[in-house]
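Trainee: sequence plus predicted model, see below.
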Amino acid sequence: MIDRVRALLTVIEEGSVNRAAVRLRITQPALSRQMKLLESEVGGKLLERETSGVKPTGLGHTLVKVMRPVIDSYEAALAEVRRQARGSGSELRVGFLISAAQSILTPAMERLRKDHPEIRLKLHDMSPKEQIDALKSGGLDLALIGQEGAVAARDFHSLKLCSLGVCVALSNGDPLACRKKISIRELAGRDFIGVDEDQMPGRNRWITSLCRTAGFKPRFIATTDGITHVLSMVASESAVTLLPDYFKTTSHPGITFVPVSDARARWDFIVLWQRGKTTACTTALVEALKEAALKISGSPLPP
């Protein structure tokens, strides 16, 4: 229908079906058929003939008034999509975990501003689940996500930026809080705090897998909606949880972060982006993220 509406606008601008057909590079009978189909779709006459040509009826005027903004919006959106397809789009909508921003996203943005000042980022602090949903709905172009991104990797382009160590979050008064390192095996029998799987899909399974590798199954006494609440419960309940080790550089009231000594305990940092042709802007941001990730991980990932 939108093509027929655009054809109607051309007919009205030209005041003639013949001149409009020439402008549209179609035959006059074909254009006349389009106008009849459009009148059938809207349920009324849109054009009336005069000796000097054609003019819109009252219904035609109404259709033009209502549909012109729609056509303009459609054309602008289509132009933006085409720019993105050519790799010339200059804006990226990026989802991220606030806890990860300082370690990877912030330095990546500094590199991007230096090398590609034309690229604009619209940043959205979102939980992993919100990021995945926004990618699926088209609300994000790229998501900087953690281990949880693995569950959605098959639906998008994905890249493991780096593999980080793991730390234990303990209350300040915990006997293990004074240690320089802790083996996960030493947490057997301890109470764990988990996170709502709706917000961080796969996070509790990741903790469970690490504990099983160490020879025990973790006992989750509670799950809550977000890392901040998890840490508050760790402090109040004298419980524990496992986190990526970039948390060592953060602070939370009543909490001590101690690295784990298990060499196989790792947490993957993943970036996801929309399938299809990868734009130049997306490539530039992914490269900047890889460079920032290399600095915190210390070694490149295998190709």
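Mentor: Structure received.
Trainee: every contact and neighbour count from this point should use C-alpha atoms.
Mentor: OK.
Trainee: quick one: the helices in the stretch 201-303 of the chain?
Mentor: With helices called from DSSP state H, counting those that start in this stretch, the stretch 201-303 of the chain shows them at 203-213, 227-237, 280-297.
Trainee: gap between the second one and the chain center?
Mentor: When you say that, I think you mean helix 227-237. Taking the mean of its C-alpha atoms, helix 227-237 sits 27 Å from the chain's own mean (C-alpha atoms, centre = their mean, to the nearest Å).
Trainee: by contact count, what packs against that helix?
Mentor: strand 166-171, strand 191-195, strand 255-259 (3 or more C-alpha pairs under 8 Å, 6 or more residues apart in numbering; DSSP states H and E).
Trainee: another one to put next to it:
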Amino acid sequence: MDIRHLRYFTAVAEELHFTRAAEKLGIRQPPLSQQIQQLEREIGSPLFHRLSRGVELTAVGASFLQDAKAILAHMDQALANARQVARGDKGRLRMGLSMSVTAHPWIARLIRDYRAQHPGVQLTLELNDFGQLTDAVRDGALDVALVRGRTAEIPGLTTYAVVEERLLAALPMGHRLAGAATLDLAELADEDFLIIPRTAGPNIYDIMIAACREAGFSPRIVQEVPAFPPLLNLVEAGLGVALAPDSMRNMRLEGVRLLDLQGGYDTAPIMLVYRANEGTAAVRALVTQARRAAAIRTTPTP
């Protein structure tokens, strides 16, 4: 018995006539009759009473019809589900985010637009640090990750810069330099600095340290904070100054002044990380969408 037998039987049961059922199926009547007879031999009982002007279901046939319809409906649904997964309209997507990227509005837009275009995809998010996320993508525990910083060459992984930003100085509103239009980074040489730890974002940590050294000093770090939003809250509390990416303007903390640095310093870009030759349609759709959106390269403004 195969699916063809079930479809043939169901057609005859609905038409109660072999010739009409054959026309509906697009086959000749004799082969249809042979297939039904073969099915009856396998079951061990007639499924139809043959009448002079058609057929009627036997008790066995009536019982079998209910199960046959359920099986066919399940098969049709399985086929529809598989096609949705193949198109990327259904399935799952496991995305990792480093804490240093979560405040950027580009990330929120990407997730919102992806969910709107692929509502059947189950999207799960994981927050972690740079190393944990890239390892998880490489090992298959995550499908994609958005992290800050250029990743080293990792076999099997593809990286793509989706957002680039400038580095800003973050000062408490009452700071002596908070009223300036722009800031020479060297003017912060004697300040206490708050910074994210290198384990959370090795690239941006190195960039911030390098910027200070280029300005002629090594920052006096008094506190490490695992992500920029709480870091800026501590700047607002007066615990020190900090360097932060331009997207932190979106936090709009009343007690923090964000200043452009003279000469300009690029911070570590936000990178999309995924496995090379990714075969899942849901992941390919996200990658395509992120790459298209990245071409705009918009940077938040005050």
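Mentor: Great, that's in hand. Only a predicted model underlies this, so the values are computations on that prediction, with no experimental measurement involved.
Trainee: superposing both, give me the TM-score.
Mentor: Overlay of the two chains. TM-score (TM-score structural alignment, normalised by the length of the second structure): 0.60; 216 aligned residues with a C-alpha RMSD of 3.3 Å.
Trainee: circling back to that earlier point, distance to K122 of the first structure and mean neighbour count for the helices of the stretch 201-303 of the first structure - can I get that in TSV?
Mentor: What follows is the helices of the stretch 201-303 of the first structure, written out as TSV (distance: least, C-alpha to C-alpha, whole Å; neighbours: other C-alpha atoms under 10 Å):
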stretch	distance to K122 of the first structure	mean neighbour count
helix 203-213	26	18
helix 227-237	23	19
helix 280-297	12	19
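Trainee: among these, which comes closest to T249 of the first structure?
Mentor: Evaluated with C-alpha to C-alpha, the helices of the stretch 201-303 of the first structure place helix 280-297 nearest to T249 of the first structure, the distance being 11.7 Å.
Trainee: give me the contact list for the closest one.
Mentor: By C-alpha atoms under 8 Å, 6 or more residues apart in numbering, the surrounding residues in contact with helix 280-297 of the first structure are 87-92, 103-105, 107-109, 111-112, 116, 119, 142, 161-164, 271, 300.
Trainee: mean distance, it to its aligned residues in the second structure?
Mentor: Overlaying the second structure shows helix 280-297 of the first structure at a mean distance of 2.8 Å from the equivalent residues (mean C-alpha distance after the TM-score superposition for the first structure).
Trainee: centre of the chain versus that helix, how much separation?
Mentor: Centroid displacement of helix 280-297 of the first structure relative to its chain, using C-alpha atoms, centre = their mean, is 16 Å.
Trainee: next: stretch 133-150 of the first structure.
Mentor: Averaged C-alpha coordinates place stretch 133-150 of the first structure at 4 Å from its chain's average position (C-alpha atoms, centre = their mean).
Trainee: so for that stretch, what gets flagged as buried?
Mentor: Taking 16 or more other C-alpha atoms under 10 Å as the basis for neighbour counts, the residues of stretch 133-150 of the first structure that come out buried are 134-135, 140-150.
Trainee: ok, stretch 74-87 of the second structure next?
Mentor: Applying a neighbour-count criterion of 16+ other C-alpha under 10 Å, the buried positions in stretch 74-87 of the second structure are Q84, V85, R87.
Trainee: got it, and stretch 60-78 of the first structure?
Mentor: Neighbour-count burial for stretch 60-78 of the first structure [16+ other C-alpha under 10 Å]: G60, L63, V64, M67, I71.
Trainee: show me those residues that map onto helices.
Mentor: Counted as lying in helices by DSSP state H, out of these, are G60, L63, V64, M67, I71.
Trainee: thought T224 of the first structure was touching V230?
Mentor: Yes: using C-alpha atoms under 8 Å, T224 of the first structure and V230 qualify as a contacting pair, with a distance of 6.1 Å.
Trainee: shared neighbours, the two?
Mentor: I193, G194, V195.
Trainee: count of neighbours near the spatially closest residue to the second one that is not a sequence neighbour?
Mentor: This means G194 of the first structure. Beyond its immediate neighbours in the sequence, the residue positioned closest to G194 of the first structure (C-alpha to C-alpha, 6 or more residues apart in numbering) is T223, lying 4.3 Å away. By the criterion of other C-alpha atoms under 10 Å, T223 of the first structure has 16 neighbours.
Trainee: what residue of the second structure matches up with T223 of the first structure?
Mentor: Counting by TM-score structural alignment, T223 of the first structure lines up with E224 in the second structure.
Trainee: what separation do you get for that match and L232 of the second structure?
Mentor: If you measure E224 of the second structure against L232 of the second structure using C-alpha to C-alpha, to the nearest Å, the figure is 12 Å.
Trainee: for E187 of the second structure, same thing?
Mentor: For E187 of the second structure, the distance to L232 of the second structure under the criterion C-alpha to C-alpha works out to 19 Å.
Trainee: again with Q117 of the second structure
Mentor: 34 Å.
Trainee: what does F217 of the second structure give?
Mentor: Distance, F217 of the second structure to L232 of the second structure, using C-alpha to C-alpha: 22 Å.
Trainee: kindly report the same for R50 of the second structure.
Mentor: Between R50 of the second structure and L232 of the second structure the distance is 84 Å, computed by C-alpha to C-alpha.
Trainee: all helices of the stretch 51-200 of the first structure, in order?
Mentor: Counting by DSSP H, counting those that start in this stretch, the stretch 51-200 of the first structure forms helices over residues 58-85, 98-100, 106-115, 128-137, given from the N-terminal end onward.
Trainee: out of those helices, which is closest to K277 of the first structure?
Mentor: helix 58-85 (6.7 Å).
Trainee: now do that closest one: distance to the chain's middle.
Mentor: That offset, for helix 58-85 of the first structure, works out to 27 Å (C-alpha atoms, centre = their mean).
Trainee: helices and strands around it, which ones?
Mentor: Packing partners of helix 58-85 of the first structure (3+ C-alpha pairs under 8 Å, 6+ apart): helix 2-14.
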